[in-house]
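>>> Structure for the following, please:
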Amino acid sequence: MEDLTIQITEEMTGERVDKAVSSIDEDWSRSQIQSWVKDGFVKVNGLTVKPNYKVRLEDLIIVTPPAPEELDIVAEDLDLEIVYEDEDVLVVNKPKGMVVHPAPGHTKGTLVNGLMYHCQDLSGINGIIRPGIVHRIDKDTSGLLMVAKNDAAHTSLVDQLVKKSVTRKYIALVHGHIPHDKGTIDAPIARDPKERQNMSVVDKGKHAITHFQVLERFGDFTLVECRLETGRTHQIRVHMKYIGFPLVGDPKYGPRKTMDLGGQALHAEVIGFVHPKTGEYLEFSAQPPAYFNELLESLRNKG
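This next block holds a predicted model:
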């Protein structure tokens, strides 16, 4: 990974150096940056500093990320639900509770472990810990993911994501009674400046658009279909909270009193894309898991 140079601006002046650096890349956590600062991987004007150092105007910060930890990724028979597969792509229905790819301290039981057992031909563009992975969904979100089986397919699918031509529809159960039948949330997302482990709507965040449509109402709850135009981290969860209708069961963005579902009631129901080789548009759907359907039935019966 190449060195990153950060020139401090007036807006950043007075911030702790670990906060200033972590705001640059949403994949870097505050605790990770603090560790790098202590170990000398972050220098200010050529000198090592403490994590609580307050940056000054025109300070020059150079971040030299340490080499990633080598992970021993093993193939595991995880009985994946493969919805579609050919020599270029596959579509898998990821269960709730499964992490998409390995990370330090979590090298087993991920979707990647299962994919490596299922097939040997996966694209290598994202390296050894993310073979074939084109996009992600959260651990406790269930549903459809497209996977690339070679680099040409990977490049094509990523290009479609960038051009916003991939169809991605989710169903979500949210708190509250949404009075209007449909709407669009256009609000930029970035790391929450106060809670670095969370994402939030931030003025200078990355462009993010979610379209939603009400499917069913249950008094104090509403079932919605959300269509992603962009794919920011936790986008649906953050956007629905932003308009006052947080997801049921969401431990990070939901209200304090919510249902204990072991995670948010969110399911990636539809994925559609142009096949990288044939040029044909393909679209797939997957029913939500049993717990989701049972929850909806219980709400209908109460009504």
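>>> okay, CA-based contacts and neighbour counts for the rest of this
Will do.
>>> And Val21, how far from Ser285?
Val21 is 40 Å from Ser285, where distance means C-alpha to C-alpha, to the nearest Å.
>>> When the two are compared, which one has more neighbours?
When neighbours are counted by other C-alpha atoms under 10 Å, Val21 and Ser285 differ, and Val21 comes out ahead with 24 against 17.
>>> Quick check: that one touching Gln32?
No: between Val21 and Gln32 there is no contact under C-alpha atoms under 8 Å: 10.4 Å.
>>> and this one, so I can compare the two:
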Amino acid sequence: MDVPVPSVAVPSDAPALPPAAKRPVRARPGERHIRSRAVTVLAAALLALPVGAAVAGPFLADAVAGPDGPPYALGDGHLLGTDGLGRDVLGLLLRGGPSTLGVACGAVALACLLGAALGLAAATTPRRWVDEALVRPVELILPLPSLLVISVVGVRWHATPLAIALAVAVLNVPAVTRLVRAAALTAAGGPVAEAMRVQGESRLRVTLGYVGRSVLPVMAADIGTRVAGAVFTVAAANFLGLGLEPTSADWGVTVAANRQALLVQPWAVCAPAAMLVLFTVGFNLLADSLLGRRGTRKRKVAG
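Coordinates of the predicted model:
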């Protein structure tokens, strides 16, 4: 015999039940791969012009650039016009890349080497006083204004590209050291590193073979921002007259020297500024794309 079930009246002002939680829609591996490839292609396209100009430009400048002419002239045998000294702007673009990109990239590479060495040594040492002795003196550089340091170096060593690169590298060492030390502390005190020590592995192998490899993704993510910051610092120093000579073909110097004629001869300012923008954006996109691919490969292996 069926027992009737009493109906329950639901008040009209009763709150509606929340909808069932939906799982977030994730991009399929094929879609992620296509997006990563697209970002890599875009980054390569952005980097092609400034990097190509920096590498091959000095060899092509004499053949491509036109002769000197009147200041801030447009046309008259000059594809991008002339600057305030009558020099061909296209020739300046082809000659100014090595000093701009070479100084910034060289400074970041040196800062990463020194900062990684100090950070790994501080994170893997069993003695706390060694950690303090390595990190605390380096942190004294952090509050120093970058442009002030570059101006002092420029006056003392006549603003050579090598001197400016060393100054930018020294300014970046403290941040890299702190980043690497913080990222390496977990790996250095983890079970894998402890097992390697118990098995008799050398300290150098534990530091470089395991702990050093564990901080590579963090450093790769940081390098993109650091290179962009170094390019900006070098360009800003040159723009303010604290870096290279005012007659240099450097892109930052060219922007600074011709900024007052932006409305008269825009190519003299916009062309080198575009080179700086293309390089910084392209480099960051490339670093993000490579880091994303590495994370995808790790997830595939783990799965």
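>>> TM-score of the superposed pair?
Scored against TM-score structural alignment, normalised by the length of the first structure, the superposed chains reach a TM-score of 0.24; 122 aligned residues with a C-alpha RMSD of 6.4 Å.
>>> Could you report the distance from Met219 of the second structure to Ala237 of the second structure?
26 Å.
>>> So between those two, which is more surrounded?
Legend: neighbour count by other C-alpha under 10 Å for Met219 of the second structure and Ala237, higher for Ala237 (23 against 17).
>>> what sits against the nearest residue to Phe283 of the second structure once chain neighbours are set aside?
Using C-alpha to C-alpha, 6 or more residues apart in numbering and skipping residues adjacent in sequence, the residue nearest Phe283 of the second structure is Gly224, 6.1 Å away. Residues in contact with Gly224 of the second structure (C-alpha atoms under 8 Å, 6 or more residues apart in numbering) are Phe283, Asn284, Ala287, Asp288.
>>> and Gly224 of the second structure, what element?
According to DSSP states H and E, Gly224 of the second structure maps onto helix 216-239.
>>> Wasn't Leu291 of the second structure part of a helix?
Yes: checked against DSSP: H, G, I helix; E, B strand; the rest coil, Leu291 of the second structure lies within a helix.
>>> Can you give me the neighbour number for it?
17.
>>> what about Asn301 of the first structure, helix or strand, and which?
Assigned by DSSP H and E, Asn301 of the first structure belongs to helix 290-302.
>>> helices or strands next to that helix in the packing?
For helix 290-302 of the first structure, there is no helix or strand it packs on, judged by 3 or more C-alpha pairs under 8 Å, 6 or more residues apart in numbering; DSSP states H and E.
>>> Can you point out the buried residues in that helix?
Neighbour-count burial for helix 290-302 of the first structure, with 16 or more other C-alpha atoms under 10 Å as criterion, is recorded at Phe292, Leu296.
>>> Same question for stretch 217-225 of the first structure.
Arg217, Phe218, Phe221, Thr222, Leu223, Val224, Glu225.
>>> In which helix or strand does the first one reside?
Under DSSP H and E, the secondary-structure element containing Arg217 of the first structure is strand 209-218.
>>> ok, residues contacting whatever helix or strand comes next after that strand?
The helix or strand immediately downstream of strand 209-218 of the first structure is strand 221-228, counting by DSSP H and E. The contact list for strand 221-228 of the first structure (C-alpha under 8 Å, 6+ apart) reads 167-178, 209-217, 236.
>>> Next secondary structure element downstream of strand 221-228 of the first structure?
Per DSSP H and E, the first helix or strand lying C-terminal to strand 221-228 of the first structure is helix 235-242.
>>> buried ones in that next one?
For helix 235-242 of the first structure, by 16+ other C-alpha under 10 Å, it's Gln235, Ile236, Arg237, Val238, His239, Met240, Lys241.
>>> Now Arg181 of the second structure: closest residue in space, sequence neighbours ignored.
Here the residue nearest Arg181 of the second structure, using C-alpha to C-alpha, 6+ apart, is Gly119, at 4.2 Å.
>>> doesn't Val180 make contact with that neighbour?
Yes: look at Gly119 of the second structure against Val180 with C-alpha under 8 Å: they come within range, at 5.0 Å.
>>> give me the element the closest residue to Ala54 of the second structure other than its chain neighbours is part of.
Excluding the flanking residues, the one nearest Ala54 of the second structure by C-alpha to C-alpha, 6+ apart is Gly97, at 4.0 Å. Secondary structure from DSSP H and E places Gly97 of the second structure in helix 89-124.
>>> That's all I had, so thanks and see you.
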